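**Q** starting from these lines, generate the structure:
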Amino acid sequence: MKVTKATLGDIGRLQQFRRDAAAWLTARGSDQWSTSYPEDLLRASIEAGDVFLFYAAERDPVATVTLDTNADPILWQPEEIREPALYVHKLTLADPGGGNGLGSQILDWCGDRAAKADALWLRLDAWTTSTGLHTYYRSQGFSHLRTVHDERAFRSGWVAQRPAQFRDVGFDGPEG
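**A** Modelled structure (predicted):
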């Protein structure tokens, strides 16, 4: 698996990832990601070097994730924000639910990057009503801390974390 940092030229593909994931989720009765992600925020994340694309043997990317230090103060407590952590956002697979373990590998890659950055935690938030996703994240070693019911959290108020850990997942690319 090859990992690259996304460029501004990847915006269309990143938006397509989200549309495809939203369609997949809608078919399963979820309204997660039913609104488009603001392009200016996506552009800022790309320019900060926080958006990654994952490639298998194919020419097109098979997944994306944003990994940064941006703790949303609506979701995370002040004492948590002071702890060194990396935050997973917008983990999206081209073949969601494919059962190939790619999501798990990407989370391990994120946890490895967190450990290399001397972070204590790998953290994420998930759609509040997506119980299947909550179960998946728990199976990946994440501990649920709380669910925030605040309209400013945009229905993504289920917050969880797991310890940052060094893991060699065999990806080639940025500090991988």
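**Q** all contacts plus neighbour counts: C-alpha atoms, from now on.
**A** Noted.
**Q** what's the longest strand anywhere in the chain in contact with?
**A** Longest strand in the chain by number of residues (criterion: DSSP state E): strand 85-93. Residues outside strand 85-93 that contact it (CA atoms under 8 Å, 6 or more residues apart in numbering): 17-18, 21, 62-71, 102-103, 110, 114, 119-125, 164.
**Q** could you also give me the structure for this second sequence? I'd like to compare it with the first:
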Amino acid sequence: MKALDTLDTSGGAAAPAPVLYVRAAVPGDAELLARWRREAAAWVARRHGNAQWSGPDRPERRLALIRRGATVMALLEPDGPAVATCTVWPRGSRRRWTDEERGVPARYLRKSAVDRAHAGRGIGRLLHEWAGHRAASAGALVLRLDARSDNPGLHGYYLDCGWRHVRTVPGMASGALFETPALLRPGLPVRELGEIRLPD
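**A** Sure, this is the predicted structure:
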């Protein structure tokens, strides 16, 4: 599962982004993340005729990322249910990013998803801004991601959110590369719950 923020697009007028509460994911969140992945695959297939996220699931990888502290959950209330997630990783794939690019201090956004019931509220965008803030706090200059190469709707979403298309790696399913500046955003309406120690 790559970036699922196509889930946060509805085509209608966007409501003001809410305040988000972010906590570290725990192993008990794994089944919810698997369900969001299945729902995302079904939605993208219906809406765009695209096979994104329909490949084999890797639950062991999901749990490993949770245990490393890389995955977070976003809530609309401090004690409420999770409505979104993302994973922030400190290293980029050698198959996608050049040695020169990987020499730039960066963080890599992965496995981003918004619950379909909360799509269109700006949650995905706000969570990405939080990830960029945390990346900048750790000394990164850019936040990067790779998206499925054959999903132009998702590419358009990232461009609309201010990401820059770097290039598309030929022959790679998730080879559309994007980046955006990692910026400190002290006024961002995101509150962290407990300690969130993203991997260095």
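**Q** just to revisit the earlier point, what about the contacts of strand 85-93 of structure 1, which are in strands?
**A** With DSSP E as the criterion, strands contain 63, 64, 65, 66, 67, 68, 121, 122, 123, 124, 125 from among the contacts of strand 85-93 of structure 1.
**Q** residue 69 of structure 2 corresponds to which position in structure 1?
**A** Superposed on structure 1 with TM-score structural alignment, residue 69 of structure 2 falls opposite residue 49.
**Q** residue 51 of structure 1: what's it in contact with?
**A** 5, 6, 45, 64, 65, 66, 67.
**Q** how about a cut-off of 7 Å?
**A** Residue 51 of structure 1 makes contacts with 5, 6, 45, 65, 66, 67, as judged by CA atoms under 7 Å, 6 or more residues apart in numbering.
**Q** tell me which of these is nearest to residue 139 of structure 1?
**A** residue 65 (18.9 Å; CA to CA).
**Q** burial measure for the residue nearest to the closest one when sequence neighbours are not counted, as a count.
**A** Once flanking residues are discounted, residue 65 of structure 1 sits nearest to residue 91: 4.2 Å by CA to CA, 6 or more residues apart in numbering. Other residues lying near residue 91 of structure 1 total 18 when counted by other CA atoms under 10 Å.
**Q** over to residue 130 of structure 2?
**A** Quick note: residue 130 of structure 2 (other CA under 10 Å) scores 24 neighbours.
**Q** so what does it match up with in structure 1?
**A** Using TM-score structural alignment, residue 130 of structure 2 pairs with residue 109 in structure 1.
**Q** name the nearest residue to its match, ignoring sequence neighbours.
**A** residue 169 (6.3 Å).
**Q** quick one: what's aligned to that neighbour in structure 2?
**A** Using TM-score structural alignment, the partner of residue 169 of structure 1 in structure 2 is residue 188.
**Q** before we move on, what about residue 95 of structure 1?
**A** By TM-score structural alignment, residue 95 of structure 1 lines up with residue 116.
**Q** how far away is its match from residue 38 of structure 2?
**A** Separation of residue 116 of structure 2 from residue 38 of structure 2 (CA to CA, to the nearest Å) stands at 11 Å.
**Q** repeat for residue 22 of structure 2
**A** Taking CA to CA as the measure, residue 22 of structure 2 falls 23 Å from residue 38 of structure 2.
**Q** compare these two (neighbour count), which wins?
**A** Remark: of residue 22 of structure 2 and residue 38, residue 22 carries more neighbours, 25 against 15, as counted by other CA under 10 Å.
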